[in-house]
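Peer 1: give the three-dimensional model of this entry:
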Amino acid sequence: MASIVPLPRRPLDSSDRVRGWYENELGWATLPGPPALISTGLRFDVLDVPAEAGFAALRHLGPGSPVALRGERVRLLVAAGSAEELPGLLDWLDWGTLELDLTAIGSGGHIEAPRPWPQGTSGSASHPGRSHRSGRESSPVDRAGPQGAAVWLRPPEPGCEVEPSLPTLSALGGGGSAPDLVRLVDTVATHCHRIRLRRLGTQAFAFSYASRMDAGTRPRSLTS
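Peer 2: Now for the predicted structure:
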């Protein structure tokens, strides 16, 4: 006699729930985790930049353009194909000869999927990025995941197409509603360069100070 007891189901872990939300609510392609991953190059590409550069670039984004944060890095969603355009765009903007902490993730790539709902809720994802008590936009601290997990600064909205809100080259000089990728890239490249100069200046000072100490002298500013 065949058993009528159903086979036990494998319990869904958090990465399964996250992937389900992105696939069912947004229609985004994902990859298995953990952590859950979002595929890039299909509906959008990603610019991965230092947090300082990412925050400076927010003014060039439309209100519906998603932005994620992971640790000290900001991930800006841009139009699909932008990763291929980036090297030529940096050359055109005269940034191509410099080493910038700026990475584009496009076709065949992926990013960690930020949690689609604020921490501490029952799991409802109807309004990701908003406090379920006050309705206000929650801060990165409110949404901080464990051990530097990715979170949304500006979350995608279910039921809304993300593509029209993303920065694109076609917006250059046009009157459309899409943000301009050229201005966005120029802004993040400028701030990446400033970060690099500060880092080089700090390293040069440290090297100079160490050299003087090795020589038995002290910097003039420390002898006053």
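
Peer 1: only C-alpha atoms from now on, for both contacts and neighbour counts.
Peer 2: OK.

Peer 1: where do the helices sit along the chain?
Peer 2: Counting by DSSP state H, one finds helices in the chain at the ranges 14-21, 51-56, 82-92, 181-214.

Peer 1: distance to residue 45 and mean neighbour count for these - can I get that in TSV?
Peer 2: Shown next, in TSV, are these (distance: least, C-alpha to C-alpha, whole Å; neighbours: other C-alpha atoms under 10 Å):
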stretch	distance to residue 45	mean neighbour count
helix 14-21	18	18
helix 51-56	15	19
helix 82-92	6	16
helix 181-214	12	16
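
Peer 1: how about residue 118, what does it touch?
Peer 2: The neighbours of residue 118, taking C-alpha atoms under 8 Å, 6 or more residues apart in numbering as the test, are 128-131, 138, 142-143.

Peer 1: redo the helices of the chain as CSV? Include distance to residue 166.
Peer 2: Shown next, in CSV, are these (distance: least, C-alpha to C-alpha, whole Å):
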stretch, distance to residue 166
helix 14-21, 21
helix 51-56, 15
helix 82-92, 10
helix 181-214, 8
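
Peer 1: before we compare anything, build this one as well:
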Amino acid sequence: MAGTRPAVTADLATIPLPRRPLDPSDQVRQWYENELGWPVVPGPPGLPVCLRAGVRFDVLDVPAEAGRAALRHLRHDSPVAVHGDRMRLLVAAGSAPEVPGVLDWLEWGTLPLDLTALGEGDLVQAPLPPDRGTVMAVRPPDGPQGAAHGPRGLVPHGVGRPPGCGVVRPLRPGRPDAVQGAAVWLRPPEPGGEADASLPTLSALGGGGGAPDLVRVLDTVATHCHRLRLRRGCARPSTCP
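Peer 2: So this is what the prediction gives:
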């Protein structure tokens, strides 16, 4: 009969449903877990994945200017992330508890340095993998500078910054969660576990074999943190006659 729809003879139960693309957070999580073997946890509402410090690495959170000065003490494959005017230097797991003692030994311990060591119990928001986010490149000292280029000497390289690649300060119990902007890799970690051998460490922690010296990194960072603090203080007329 005209207008009659043909009968459906196929078993609809055997027809697979269209596969949904992975959620962006799942893609980020799989990259960190499968490619790097780094433990991750779900981020706060509205944010993607957080990395758990103290397992595969600890973190030195420092002003970008101080961190940039310390890059010469790191291997070219030492992972480093940039977040606004802050830099996160990844160091060997177990280093964070040693930082106050090393700073005391270097005679920096009594000064209010803008330096935070993150270790066991701390979470940091994961920058997007380098093939999905923005990778930063170091601009030569004589290159253009300005607010459009982010922290002085750091220039976005590659694709634009996608939404959702925010980073938060360390998430501690009782501290309200707040988005602080976007984090990107300056030196992204290499898959396959090679990143562990490139992290700054102390010889007492089993370092060696070409790993960067954490003491040198801390001394350089502390020196430039102190200089930055002095410059900021002298910028106030009441504190610098």
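
Peer 1: what's the TM-score for these two chains?
Peer 2: A TM-score of 0.75 describes the superposed chains when it is computed by TM-score structural alignment, normalised by the length of the first structure; 192 aligned residues with a C-alpha RMSD of 3.1 Å.

Peer 1: on that earlier part again, nearest to residue 42 of the first structure, of the helices of the first structure?
Peer 2: helix 82-92 (11.2 Å; C-alpha to C-alpha).

Peer 1: run through who's touching that closest one.
Peer 2: By C-alpha under 8 Å, 6+ apart, helix 82-92 of the first structure touches 45-47, 96-97, 104-106, 168-169, 182, 185-186.

Peer 1: so that helix corresponds to what in the second structure?
Peer 2: Aligned by TM-score structural alignment, helix 82-92 of the first structure falls on residues 95-105 of the second structure.

Peer 1: please apply the same query to stretch 102-116 of the first structure.
Peer 2: The aligned range for stretch 102-116 of the first structure is 115-129, by TM-score structural alignment.

Peer 1: so residue 52 of the first structure makes contact with residue 193?
Peer 2: No. Using C-alpha atoms under 8 Å, residue 52 of the first structure is not in contact with residue 193, being 11.3 Å away.

Peer 1: which of the contacts of residue 118 of the first structure lies closest to residue 34 of the first structure?
Peer 2: Nearest to residue 34 of the first structure among the contacts of residue 118 of the first structure, with distances taken as C-alpha to C-alpha, is residue 143, at 18.7 Å.

Peer 1: ok, now which ones touch that closest one?
Peer 2: 117-119, 129, 151-152.

Peer 1: what do you get for residue 130 of the second structure?
Peer 2: Here residue 130 of the second structure is in contact with 185, 188 (C-alpha under 8 Å, 6+ apart).

Peer 1: give the burial count for whichever residue in the first structure pairs up with residue 77 of the second structure, as a bare number.
Peer 2: Using TM-score structural alignment, the partner of residue 77 of the second structure in the first structure is residue 64. By other C-alpha atoms under 10 Å, the residues close to residue 64 of the first structure number 17.

Peer 1: again with the one 5 residues further on
Peer 2: Burial of residue 69 of the first structure is recorded as 24 neighbouring residues (other C-alpha under 10 Å).

Peer 1: residue 8 of the first structure now?
Peer 2: Other residues close to residue 8 of the first structure by other C-alpha under 10 Å number 6.

Peer 1: quick one: map residue 213 of the second structure onto the first structure.
Peer 2: Correspondence of residue 213 of the second structure to the first structure, assessed by TM-score structural alignment: residue 180.

Peer 1: quick one: that match and residue 165 touch, right?
Peer 2: No. Using C-alpha under 8 Å, residue 180 of the first structure is not in contact with residue 165, being 10.3 Å away.

Peer 1: what residue is smack in the middle of the first structure?
Peer 2: residue 75 (1.3 Å; C-alpha atoms, centre = their mean).

Peer 1: quick one, what contacts that residue?
Peer 2: Residue 75 of the first structure neighbours (C-alpha under 8 Å, 6+ apart): 46-49, 54, 67-69.

Peer 1: ok, back up a step: I'd like to know which of the contacts of helix 82-92 of the first structure is nearest to residue 208 of the first structure.
Peer 2: Nearest to residue 208 of the first structure among the contacts of helix 82-92 of the first structure, with distances taken as C-alpha to C-alpha, is residue 97, at 27.0 Å.

Peer 1: how close does the nearest residue to the closest one once chain neighbours are set aside sit to residue 72 of the first structure?
Peer 2: Nearest non-adjacent residue to residue 97 of the first structure, counting by C-alpha to C-alpha, 6 or more residues apart in numbering: residue 91, 7.4 Å away. Going from residue 91 of the first structure to residue 72 of the first structure by C-alpha to C-alpha, to the nearest Å gives 26 Å.

Peer 1: can you give me the strands in the second structure?
Peer 2: 40-42, 49-52, 58-63, 80-83, 86-91, 116-118, 123-125, 135-138, 154-157, 166-168, 179-187 (DSSP state E).

Peer 1: so for residue 238 of the second structure, which of the ones you listed sits nearest?
Peer 2: Across the strands of the second structure, closest to residue 238 of the second structure is strand 58-63 (C-alpha to C-alpha), at 24.3 Å.

Peer 1: run through who's touching the closest one.
Peer 2: Contacts with strand 58-63 of the second structure, where a contact means C-alpha under 8 Å, 6+ apart, come from 53, 85-96, 114-120, 221, 225.

Peer 1: which residues touch residue 168 of the first structure?
Peer 2: So residue 168 of the first structure contacts 78-79, 82, 178-182 (C-alpha under 8 Å, 6+ apart).
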